[in-house]
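Undergrad: Following is a predicted model, sequence given first.
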Amino acid sequence: MGQLTVPNSRIDHVAMGLSGLCLVHCLATAIMLGLLASAGGFLGQPIIHEVGLSLAMILGTIALGRGAMEHGFVLPTAVGALGLGVMAGALTLHEGGNEPLFTMVGVGILALGHRLNFMAAE
């Protein structure tokens, strides 16, 4: 039976999309919590943040690792690893405070790593 292979560029696209959804989630939650505290209750649940961020970190690690093995460039992986580190650090912070800021910065850096990874594969 043949092995299912997914092109790395597709994983990068999915990971970039997930990063974008994460950013939208963070911004929407902050806006909703600011305007209507009760309306943002569901999106503000810690489990949503933890699961989404963990999934983004897993996909990011897979995509960047595969990209480095395929094209041999280290820069996309290094940039992405910095973003993953910031995201992991955000998971250790208490909800509220600086946690959303660190999450958004980490997601942005990771998205840049995915973009560099995608460009290096072309």
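TA: In hand now; what should we look at?
Undergrad: Going by C-alpha atoms from here, please, whenever you check contacts or count neighbours.
TA: Noted.
Undergrad: what's the neighbour count on Gly97?
TA: 9 (other CA atoms under 10 Å).
Undergrad: sec struct for it, please.
TA: Each residue gets one of three states, and Gly97 gets coil by DSSP: H, G, I helix; E, B strand; the rest coil.
Undergrad: Could you do Gly40 as well?
TA: Per three-state DSSP, Gly40 ends up coil.
Undergrad: putting a second one here so we can go through both:
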Amino acid sequence: MMNVARLDAVAIGLSGVCVIHCLALPVLVAFMPVFSQFSEAEWVHKFLVLLALPISGFAIFRSSSQPSKALFITLVSVGGLLLFSGAFIEAFHQIEVVLTLLGALTLSLAHLIRWRHSHLKPE
């Protein structure tokens, strides 16, 4: 089984991929048009969300009963909802990038806080 610290690291990495997809890919398209097929592809965004949400959900259930668990669950839930809304709710298409960035950063923050908390615990 994957330990919680490794799970947090994977989740942070996936959030980073979301941020790169939203921010860096348009710049790459400007310099290398071959990347244009990935810049606006809806399936890429949906795939990343469908990959990130189960990992974050699994991380919630792997959480111990630490005092910061409520904060972690709240941040993961809000971040997941933002990602899902940006990827799957057509009414939010105009603000998809904003929702995705906020969701990815919120998920990263949740996992970073828990990872930091687990590494600062006295042994």
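TA: In hand now; what should we look at? These numbers come from a predicted model, not from an experiment.
Undergrad: mean shift between stretch 6-26 of structure 2 and structure 1?
TA: With mean CA distance after the TM-score superposition for structure 1, stretch 6-26 of structure 2 departs from structure 1 by a mean of 1.0 Å once superposed.
Undergrad: how far away is the aligned partner of Asn3 of structure 2 in structure 1 from Gly67 of structure 1?
TA: Using TM-score structural alignment as the criterion, Asn3 of structure 2 maps onto Pro7 of structure 1. Pro7 of structure 1 is 10 Å from Gly67 of structure 1, where distance means CA to CA, to the nearest Å.
Undergrad: For these two, indicate the residue with more neighbours.
TA: The residue with more neighbours, out of Pro7 of structure 1 and Gly67, is Gly67; 26 against 11, by other CA under 10 Å.
Undergrad: for the more buried one, what are its contacts?
TA: Asn8, Phe73, Thr77, Asn117, Phe118, Ala121 (CA atoms under 8 Å, 6 or more residues apart in numbering).
Undergrad: which one of those residues has the most neighbours?
TA: That'd be Asn117 among these, by other CA under 10 Å, with 28 neighbours.
Undergrad: can you pull the buried residues of the longest helix along structure 1?
TA: The longest helix of structure 1 (DSSP state H) is helix 8-35. By neighbour count with 16 or more other CA atoms under 10 Å, helix 8-35 of structure 1 contains the buried residues 8-9, 11-16, 18-20, 22-23, 25-26, 29-30, 32-33.
Undergrad: what helices or strands is that helix leaning on?
TA: Applying 3 or more CA pairs under 8 Å, 6 or more residues apart in numbering; DSSP states H and E, we find helix 8-35 of structure 1 packed against helix 46-71, helix 99-121.
Undergrad: got the ones you listed as TSV, with distance to Ser38 of structure 1 columns?
TA: What follows is those, written out as TSV (distance: least, CA to CA, whole Å):
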stretch	distance to Ser38 of structure 1
helix 46-71	15
helix 99-121	18
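Undergrad: so of the ones you listed, which one's packed in deepest?
TA: helix 99-121 (a mean of 21; mean count of other CA atoms under 10 Å).
Undergrad: Now do that helix: distance to the chain's middle.
TA: 7 Å (CA atoms, centre = their mean, to the nearest Å).
Undergrad: Can you check which part of structure 2 that helix sits on?
TA: Using TM-score structural alignment, helix 99-121 of structure 1 lines up with residues 96-118 of structure 2.
Undergrad: likewise stretch 23-30 of structure 1?
TA: Residues 19-26 of structure 2 are where stretch 23-30 of structure 1 lands when matched by TM-score structural alignment.
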